[in-house]
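When you get a sec, could you give me coordinates for this:
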Amino acid sequence: MNNIWSSLQERSADIVKAVGEHIYISGLSVLFGILVAVPIGIMLAGNRLKWVNSTVFTIANLLQTIPSLALLAILIPLLGIGTWPAIFALFLYSLMPLMRNTFAGFEAVDPSLVEAAKGMGYSAQQRLFRIQLPLAFPYIMAGIRTTTVYIISWTTLATLIGAGGLGQLIFSGMGVNKKELIIVGALLAVILALITDFLLGLIEKWISRKVRVNPASTTV
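Below you'll find the model as predicted:
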């Protein structure tokens, strides 16, 4: 325990830098994933061509099954090394769970509510933002929370292509045989994932209180 505390004190600047890099890489990866996967999930839920849905999900599944190290190695000759190739790789991994949860959320919306809103003269945009999106929101947030935890964990591998992050502490500890550095890096990654999940949970509760759907009148 004393060795861990000593490492924290001696390398505090490196640790702070590594935490900042880790948050930056994982945060942008998830953000880009949300901006791409959620709209695609919404479009797929409204699409009636099953072969299109099957094709998109198959491609996303294939990306998900590629081993992390293999994907990083593939990207090196294409994008080089550094932060952005790592962000791109993690972005690809975020697509499937975000897309799947968004699709499931919209599929779970009671069609009678949508039809009732349509009968009341709601436009497609109004039905989306006033009915479907609020009801699908818990599914979407579940996908975001799960994906974020996974991405924070996988970001430790980003150091292998020079992107930094907490993986730098872990691999440095392995290189110089310092277990305390490995423990500090791994522990901080776990703590960061738990804190992020907790904060996202608070955000979900706050937004859920703000946005309510009344099934009887199909209004927010």
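
Only C-alpha atoms from now on, for both contacts and neighbour counts.
Noted.

Ala104 and Leu62: what is the separation?
Relative to Leu62, Ala104 is positioned 19 Å away (C-alpha to C-alpha, to the nearest Å).

If you count surrounding residues, which of these two has more?
Ala104 (16 against 11; other C-alpha atoms under 10 Å).

quick one, what contacts the more buried one?
Shown in contact with Ala104 (C-alpha atoms under 8 Å, 6 or more residues apart in numbering): 45, 136, 139.

Please give the element, helix or strand, for it.
helix 83-107 (DSSP states H and E).

That helix: what's the following helix or strand?
Per DSSP H and E, the first helix or strand lying C-terminal to helix 83-107 is helix 111-119.

Name the residues that touch the helix or strand that comes right after that following helix?
Next helix or strand after helix 111-119 toward the C-terminus (DSSP H and E): helix 124-127. Applying C-alpha under 8 Å, 6+ apart, the external contacts of helix 124-127 come out as 114, 117-118.

Just the buried ones out of those residues, please.
114, 117 (16 or more other C-alpha atoms under 10 Å).

Go through the contacts of helix 124-127 and name the one nearest Gly143.
Ranked by distance to Gly143 (C-alpha to C-alpha), the contacts of helix 124-127 are led by Val114 at 23.1 Å.

Make CSV out of the contacts of Ala104 and add neighbour count, distance to Ile207 and secondary structure.
Shown next, in CSV, are these (neighbours: other C-alpha atoms under 10 Å; distance: C-alpha to C-alpha, whole Å; DSSP: H, G, I helix; E, B strand; the rest coil):
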residue, neighbour count, distance to Ile207, secondary structure
Ala45, 19, 23, helix
Ala136, 21, 13, helix
Tyr139, 21, 13, helix
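
this one next, for a side-by-side:
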Amino acid sequence: MSSAAVEEVSVPGTRRSTVWVLPLVVLVLLGAVWAYVGSLQLDSIETRSLAPGVVLTALWQHVQLVVVSTILTIAVGVPLGVLLTRPATRKVGGIVLAAANASQAVPSVGVLVVLALVFGVGFSMAVVALVLYALLPVLRNTMVGIRQVSPALIDAGRGMGMSSREVLYTIELPLAVPVMLAGIRVALILNVGVATLAAFTNAGGLGSIISAGISLDRMPVLIVGSALTMALALTVDWLAGLAERVLRPHGI
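Take a look at the predicted model:
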């Protein structure tokens, strides 16, 4: 087996030389921020705000927000998207998609504030807001992915005696996977960015470091919080890209 074939098996559709470019960018970004902060004479406020325990806690809270909200988004968006492509509910699909588009147009901070006013603050309400905001790409891509499957393939499956459920699981969903994975990837990146606003509802995350830098007028704190958010978004995008290539059905 040639070296090109080995690379194809390890990460389908991607050269090994380019797979590690994004992680290297993240490492360079983190290294530059570390060097910048290390070159400064931090005051007591900056030292407390950038203490390792504070930063790691905020990062862990941010990761939890992103992971939980994305799992719930997939759990809601994919089944709902499949349901809205069925003949009995196809007419409702346009209405639901329009409502999802409308929710995407609402500023994310507005969703967080409204939920905080109605239901209170904390981790759970922040997760609900993130799910509502990231639902559209998962829902839309699920519907688009299934609808773009050739009717001829569906008719061929039914001609072979397959039931509607068998056609869905053996033909429609496998062919829709690439489009669905792209929507999930977009939802992940959205959640990383929007989760910074969860700090305003007492849910923690890297947004707490950013808001502390703004409110305390401490540029090093603001830069560290922003850089960590960027690094997390790039890392999540890289991991999602690898997962998308691995999970993509062969031959599609």
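
so the helix holding Ala104 of structure 1 corresponds to what in structure 2?
Taking TM-score structural alignment as the measure, structure 2 aligns residues 123-147 with helix 83-107 of structure 1.

which position in structure 2 aligns with Met17 of structure 1?
For the record, residue 17 of structure 1 is Lys, not Met. By TM-score structural alignment, Lys17 of structure 1 lines up with Thr57.

Check the mean deviation of the strand or helix carrying that match from structure 1.
Taking DSSP H and E as the definition, Thr57 of structure 2 sits inside helix 52-83. By mean C-alpha distance after the TM-score superposition for structure 1, the fitted helix 52-83 of structure 2 averages 0.9 Å away from its aligned residues in structure 1.

could you list every residue that touches the aligned partner of Gln104 of structure 2 in structure 1?
Using TM-score structural alignment, the equivalent of Gln104 of structure 2 in structure 1 is Gln64. If you count contacts by C-alpha under 8 Å, 6+ apart, Gln64 of structure 1 has them with 92-93, 96.

Please apply the same query to Leu133 of structure 1.
Leu133 of structure 1 neighbours (C-alpha under 8 Å, 6+ apart): Phe106.

To which residue of structure 2 is it aligned?
Aligned by TM-score structural alignment, Leu133 of structure 1 pairs with Leu173 of structure 2.

any idea how far its match is from Arg248 of structure 2?
Using C-alpha to C-alpha, Leu173 of structure 2 is found at 11 Å from Arg248 of structure 2.

for Thr142 of structure 2, same thing?
Counting by C-alpha to C-alpha - Thr142 of structure 2 and Arg248 of structure 2 are separated by 14 Å.

between those two, who's got more neighbours?
It is Thr142, of Thr142 of structure 2 and Arg248, that has more neighbours when counted by other C-alpha under 10 Å, with 30 against 18.

Verify the stated contact: the more buried one with Pro178.
No. Using C-alpha atoms under 8 Å, Thr142 of structure 2 makes no contact with Pro178, being 9.6 Å away.

what about Gly205 of structure 2, which helix or strand?
Per DSSP H and E, there is no helix or strand for Gly205 of structure 2.

what residues are up against the equivalent of it over in structure 1?
Using TM-score structural alignment as the criterion, Gly205 of structure 2 maps onto Gly165 of structure 1. Applying C-alpha under 8 Å, 6+ apart, one finds that Gly165 of structure 1 lies in contact with 17-23, 25, 155-156, 158-159.

could you redo the last one with a cut-off of 10 Å?
Listed by C-alpha atoms under 10 Å, 6 or more residues apart in numbering, the contact set of Gly165 of structure 1 reads 14-26, 83, 152, 155-159, 185, 189.

For ChimeraX, what selects the buried ones among those?
Typed into ChimeraX, the line below selects the buried ones among the contacts of Gly165 of structure 1, using 16+ other C-alpha under 10 Å:
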select :15,18,19,21,22,23,25,26,83,152,155,156,157,158,159,185,189
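
Kindly reformat the contacts of helix 124-127 of structure 1 as CSV containing distance to Asn2 of structure 1.
Putting the contacts of helix 124-127 of structure 1 into CSV (distance: C-alpha to C-alpha, whole Å) gives the following:
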residue, distance to Asn2 of structure 1
Val114, 61
Ala117, 63
Lys118, 66
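
Closest one to Leu200 of structure 1 out of the contacts of helix 124-127 of structure 1, please.
Nearest to Leu200 of structure 1 among the contacts of helix 124-127 of structure 1 is Val114, at 28.2 Å by C-alpha to C-alpha.

wait, what's in contact with the closest one?
Applying C-alpha under 10 Å, 6+ apart to Val114 of structure 1 gives the contacts 120, 122, 124, 127-128, 130-132, 215, 218.

Now the buried members of those.
Listed as buried from these are 122, 127-128, 130-132, 218; burial here means 16+ other C-alpha under 10 Å.

Which of those residues sits closest to Val109 of structure 1?
Distance to Val109 of structure 1, by C-alpha to C-alpha, is smallest for Gln132 among the buried ones among the contacts of Val114 of structure 1, at 6.4 Å.

show me the contacts for that closest one.
42, 105-111, 113-114, 125-126, 213.

My reading is that Arg212 of structure 1 lies in a strand. Confirm?
No. Under DSSP: H, G, I helix; E, B strand; the rest coil, Arg212 of structure 1 sits outside any strand and is assigned coil.

Please consider this matter closed, and thank you.
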